[in-house]
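J.: Provided below are the primary sequence and the corresponding predicted coordinates.
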Amino acid sequence: MGGDSGLLGSISWENESTYLNAESQLTAMIMRDRNRANVIIWSMANETPSKPARNKFLGKLAAHARLLDPTRLISAALEQNNYQGNPTIKTIDDPFADVVDVLSFNQYIGWYDGLPEKCRSITWKIPQDKPVIISEFGADALAGMHGDSLTRWSEEYQEDLYKETLSMLGKIEQLRGISPWILKDFRSPRRQLPGIQDGWNRKGLYSENGGKRKPSTSSNHFMKTGNCNMKKITWGIIGCGDVTERKSGPAYQKTEGFVIGAVMRRDVAKARDYAERHLVPKYYTDADAIINDPEIDAVYIATPPDTHKFYGLKVAAAGKPCCIEKPMATNYADCIALCEAFEAKEIPLFVAYYRRSLPRFLKIKEWIDNNEIGNVRQIRWNLTKPVSEKDLPGIYNWRTDATIAPGGYFDDLACHGIDLFQFLLGAIIEVSGSGSNQLGLYTAKDSIAASWKHASGITGTGNWNFGCSEREDIVEIFGSKGKIIFSVFDEIPIQLIADSIQSLTIPHPENIQLFHVENMRHHLSGKSIHPSSGRTAASTNWVMDKILSDTDSM
């Protein structure tokens, strides 16, 4: 699951040479193992008591790990405490919990702390909005030793402890994984109970000879049923076209607690083909049928934008949460109509501006919020692309049909950046634009320029041209002490140029909407507020409308 730096509670936290030694060990481990696919988490420590020197020590170590490998999560096996002095309610109040990405702790109630039945009286109140992994739990047993469930060291005691522990852990809302301690008995010179341990740690699900113990059945059942206290939400997709093949559809299937129950497309052969390839149980050719299917809890609309309002209002009338592909609609007025419809029913409306959830852009926001470039003064975006084969006369493309997308590729692409800029820098309150059709290959605009002002006073400019000799996608954010350079669409390194130069490569997930979809799950479960709502998306449409209205008047 992860790498562990092996730090114990007897560390001399104030000693600089101790820290350098730990950093050296951590560096060696990450350099050795970072290309191993089975490593998903770097663990900083194991059950180290909290105190200021330790917190500073581990904070520096975590920052170093993120610098060496920004692609993996950080954790540590934290100590547990009683919540407000109540011994039946456990909590994590370690300051280092604010640093890690994943909370983890070792759990031995019923072995080192009372009998297995004690698990029934224990509840958990974990205030941090972070996933929880149980890094260790279990009890010792000698293979072949039998007795009742109260006979320590027997397989029956170990089995009963597993059942009680797994039932208790399943009540932790944030629980996302468990790691029994341990898979197989191993040699441990400190374990010297005659006739039982004889130099072996006996907590394995299997004996040192490979024999299976009774708890392995309970553990397997827990893992197969996914007992993590989460209700499944079944989604239906309207418009299973290109965007759903890789960018979004698989993200819904990979998100814990989400399943795709049905898809809809007017072409029955294409709907059937998509359902069969993506293992979706049902398909429809009628949008009303999928929207009103009682087995569908929520609807994702992935059709061209001129139908978003039409389908979205139907979903709102059915009282189901909805995610709409971007842009939210073809104009600001339709966006407001959608927002009001969902707000009247008090149900969530999301829009697929997934860049608000991607780690590379969250890092840029962190730089801005931490004043790494001082006070932000200006933002500038230049996006150019050569003519596409799809633009040739006689080839229909809705993205360049002025009745659907009057700004052409600007409608489809620029909204990503404009929405992202409002996420990073705040709402845009003034905007003007100009544009033309330079190529004459289609009815929509192919060249647009704009300038704007954010509520904070930051100014911005943008140029979008889809008939140039080469592709360029460069954004520069200028501050009083430096600047940030990045791309909206390309996965080039993001750069922070201030007192020094930082260049970070933070890759996108295989399915680029994954974090956006996961954030919808967090929102629907009440854990956090999704960054891309109907209202934030409507603001982006307002900016787009203002730019295009100026180009129409020219």
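T.: Everything's here; your move. Predicted, not measured: the structure shown is a model, and the values here were computed from it.
J.: CA only for contacts and neighbour counts going forward, please
T.: Fine.
J.: Could you count how many residues lie near the residue nearest to Gly457 when sequence neighbours are not counted?
T.: Spatial nearest neighbour of Gly457, excluding adjacent residues (CA to CA, 6 or more residues apart in numbering): Arg377 at 7.9 Å. The number of residues packed near Arg377 is 16, by other CA atoms under 10 Å.
J.: With Ala269 instead?
T.: Number of residues near Ala269 (other CA under 10 Å) recorded here: 11.
J.: So which elements touch the helix or strand harbouring it?
T.: Using DSSP states H and E, Ala269 sits in helix 268-277. Counting contacts by 3 or more CA pairs under 8 Å, 6 or more residues apart in numbering; DSSP states H and E, helix 268-277 is packed against strand 258-264, strand 282-284.
J.: who's in contact with the last one?
T.: With contacts defined as CA atoms under 8 Å, 6 or more residues apart in numbering, strand 282-284 is touched by 261-266, 268, 271-272, 275, 290.
J.: What of the longest one?
T.: Under the contact criterion CA under 8 Å, 6+ apart, strand 258-264 has outside partners 232-240, 252-253, 271, 275, 280-287, 290, 295-296, 521.
J.: Now, those that are in helices?
T.: For those, the ones inside helices are 252-253, 271, 275, 287, 290, 521, with DSSP state H as the criterion.
J.: From these, pick the one nearest Trp367.
T.: Set against Trp367, the nearest of the ones in helices among the contacts of strand 258-264 by CA to CA is Arg521 (26.7 Å).
J.: Now for Cys339, how many residues are close by?
T.: 23.
J.: That one contacts Leu349, correct?
T.: Yes: the pair Cys339 and Leu349 passes the contact test of CA atoms under 8 Å, sitting 7.3 Å apart.
J.: burial count for Lys363?
T.: 14.
J.: That one sits in which helix or strand?
T.: Residue-wise, Lys363 maps onto helix 359-369 under DSSP H and E.
J.: go on, Ser434?
T.: Going by DSSP H and E, Ser434 is in strand 428-436.
J.: what's the answer for Leu103, then?
T.: According to DSSP H and E, Leu103 maps onto strand 102-107.
J.: Included below, for side-by-side comparison, is a second structure:
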Amino acid sequence: MNTNKKIRWGIIGCGNVTEKKSGPAFNKVPNSELVAVMRRDSVKLKDYAQRHHVPLTFTNASDLIHCDQVDAVYIATPPHLHAKYAIEAMKAGKPAYVEKPMAATLEECVEMNQVSMETGVPLFVAYYRRALPGFLKVKSLIESGEIGKPMRVYVELFQHHSSEKYSEELPWRVIPEMAGAGLFYDLGSHTLDYLVYLFGPILKVGGRAENVRKLHEAEERVHGAFCFENGVEGEGRWMFDANYEDFSDKIVITCERGEIHMSTFQFTPIQIVKDGKVVETMDYPRPEHVQQNLIQTVVSALLGEGNCPSTGMSAMNTNWAMWSMVKQYYTDKK
């Protein structure tokens, strides 16, 4: 790694997630710089590099990984390629920061962590809610004991996905071979990982999944029950074929002396509820670049000036929990 106390980043897979959520943040974080991007489509690659002022471009991932001007690699491909590129990067001595979910399979997560331990090269995962102010505020509320010990958590995410979206080419998020499962892996992972951050690893899981519309092979509904290390019991319902009017995005944490109401994706105001009444409301709007705070912790960790709360070891538990909920569905399909 270079010695000028600046981390020079390369991105593999500069798609939509990198346009605003993450890409610009690599230049806005102190001691960080985006110097290279890779995409197979040379026309889209050139367009991205010009718009984001990135000097180096590659159509081959290995060329970016082994470029002497790149210190660390951000992997923003579909999940089925996370392990391949992260492992190659770590074996080349380059820290890897991968999109979520960590990988398409639990076995790939295990292999990625094993390579990280064997090489001593860090591995981070983009569960950025672990570094956002509103989500950190909820963590501090729980740890302070202000509304008593947490006992239960309920999660609900209902989204509408019309059949028109699947009338032509299927998006990778509903192709299990690429995504690991369906939209549950893409979206449900955010909530589950955040809850792991609050309550510790998930130790027990039960669940079922189904696909009613049969527009693709992936599950569209998941119902899970889980228990965390600290004894908190959880229930989650995810539905990606709901009616428009049934849209829902909520997390309800029940404590001894009240509840915390919040959302995963909508950035609605956080509410403290006691005896059925809202007694406090806290507003934490969506930041311009939602990954910036977490990227800052990654850069600090790489410079030996801090720690990142989202690593390959913490992220693997989320993959295990999700697979435990959908495993029977995919086993039955074989």
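T.: Structure received. The structure presented is a predicted model; accordingly, all values stated were derived computationally and were not measured.
J.: Could you report the TM-score for this superposition?
T.: Once superposed, the chains reach a TM-score of 0.94 (TM-score structural alignment, normalised by the length of structure 2), with 326 aligned residues with a CA RMSD of 1.5 Å.
J.: Could you point out the residues of structure 2 onto which the helix or strand just after the helix holding Lys363 of structure 1 aligns?
T.: Counting by DSSP H and E, the next helix or strand C-terminal to helix 359-369 of structure 1 is strand 376-384. Mapping strand 376-384 of structure 1 onto structure 2 (TM-score structural alignment) gives residues 150-158.
J.: Show me which residues of the matching stretch are buried.
T.: For stretch 150-158 of structure 2, burial by neighbour count (16 or more other CA atoms under 10 Å) applies to 150, 152-158.
J.: CSV for those residues, including distance to Asn307 of structure 2?
T.: Shown next, in CSV, are the buried residues of stretch 150-158 of structure 2 (distance: CA to CA, whole Å):
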residue, distance to Asn307 of structure 2
Pro150, 26
Arg152, 29
Val153, 27
Tyr154, 30
Val155, 28
Glu156, 31
Leu157, 31
Phe158, 34
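J.: Identify the farthest-apart pair in the residues you listed.
T.: Pro150 and Phe158 (24.5 Å).
J.: mind checking how far stretch 149-162 of structure 2 is from the chain centre?
T.: 16 Å (CA atoms, centre = their mean, to the nearest Å).
J.: ok, back up a step: can the ones in helices among the contacts of strand 258-264 of structure 1 go into CSV with extra columns for distance to Leu514 of structure 1 and neighbour count?
T.: Below are those laid out as CSV (distance: CA to CA, whole Å; neighbours: other CA atoms under 10 Å):
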residue, distance to Leu514 of structure 1, neighbour count
Tyr252, 7, 24
Gln253, 10, 20
Ala271, 23, 21
Ala275, 20, 21
Ala287, 25, 21
Ile290, 23, 25
Arg521, 11, 21
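J.: what's the closest of these to Glu155 of structure 1?
T.: Nearest member of these to Glu155 of structure 1, counting by CA to CA, is Gln253, at 38.1 Å.
J.: corresponding residue for that closest one in structure 2?
T.: Under the alignment by TM-score structural alignment, Gln253 of structure 1 pairs with Asn27 in structure 2.
J.: List the contacts of that match.
T.: With CA under 8 Å, 6+ apart, Asn27 of structure 2 has these contacts: 33-34.
J.: rewinding a little: and the strand holding Ser434 of structure 1, how far out from the chain's middle?
T.: 33 Å.
J.: picking up where we left off before, wouldn't the residue nearest to Gly457 of structure 1 be in contact with Ile458 here?
T.: Yes: if you go by CA under 8 Å, Arg377 of structure 1 and Ile458 touch, sitting 5.1 Å apart.
J.: what do we get in structure 1 for Met90 of structure 2?
T.: Structural correspondence for Met90 of structure 2 with respect to structure 1 (TM-score structural alignment): Ala316.
J.: hang on, I meant Gln271 of structure 2
T.: Under TM-score structural alignment, Gln271 of structure 2 pairs with Gln495 in structure 1.
J.: which residue sits closest to that match in space, ignoring its chain neighbours?
T.: Ser503 (4.5 Å).
J.: what helix or strand does the one you found sit in?
T.: Secondary structure (DSSP H and E) places Ser503 of structure 1 in strand 501-504.
J.: Could you look up the SS state of Ala460 of structure 1?
T.: Check again: residue 460 of structure 1 is Gly, not Ala. Here Gly460 of structure 1 is strand, with the state taken from DSSP: H, G, I helix; E, B strand; the rest coil.
J.: Columns distance to Phe489 of structure 1 and mean neighbour count on top of the helices and strands packed on helix 268-277 of structure 1, output as a markdown table?
T.: Output for these, formatted as a markdown table (distance: least, CA to CA, whole Å; neighbours: other CA atoms under 10 Å):
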| stretch | distance to Phe489 of structure 1 | mean neighbour count |
| --- | --- | --- |
| strand 258-264 | 27 | 24 |
| strand 282-284 | 32 | 20 |
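J.: Need the ones you listed in JSON lines (columns: distance to Trp367 of structure 1).
T.: Formatted as JSON lines, these follow (distance: least, CA to CA, whole Å):
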{"stretch": "strand 258-264", "distance to Trp367 of structure 1": "32"}
{"stretch": "strand 282-284", "distance to Trp367 of structure 1": "45"}
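J.: Ser533 of structure 1 is nearest to which of those?
T.: Short answer: strand 258-264, nearest of these by CA to CA, at 19.0 Å.
J.: just to revisit the earlier point, which residue range of structure 2 does the strand holding Leu103 of structure 1 align onto?
T.: Strand 102-107 of structure 1 maps onto no residues of structure 2, going by TM-score structural alignment.
J.: And the contacts of the helix holding Lys363 of structure 1?
T.: With CA under 8 Å, 6+ apart as the criterion, helix 359-369 of structure 1 contacts 355-356, 373-374, 376, 424, 484, 494, 496, 505-508.
J.: That helix vs structure 2, mean deviation?
T.: Following the fit onto structure 2, the mean deviation recorded for helix 359-369 of structure 1 is 0.3 Å by mean CA distance after the TM-score superposition for structure 1.
J.: quick one on the thing from earlier: indicate which one of the helices and strands packed on helix 268-277 of structure 1 is closest to Thr403 of structure 1.
T.: Nearest of those to Thr403 of structure 1, taken as CA to CA: strand 258-264 at 23.9 Å.
J.: rewinding a little: would TSV of the contacts of strand 282-284 of structure 1 with distance to Lys365 of structure 1 be doable?
T.: Below are these laid out as TSV (distance: CA to CA, whole Å):
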residue	distance to Lys365 of structure 1
Gly261	35
Ala262	36
Val263	35
Met264	37
Arg265	38
Arg266	41
Val268	44
Ala271	39
Arg272	42
Ala275	38
Ile290	38
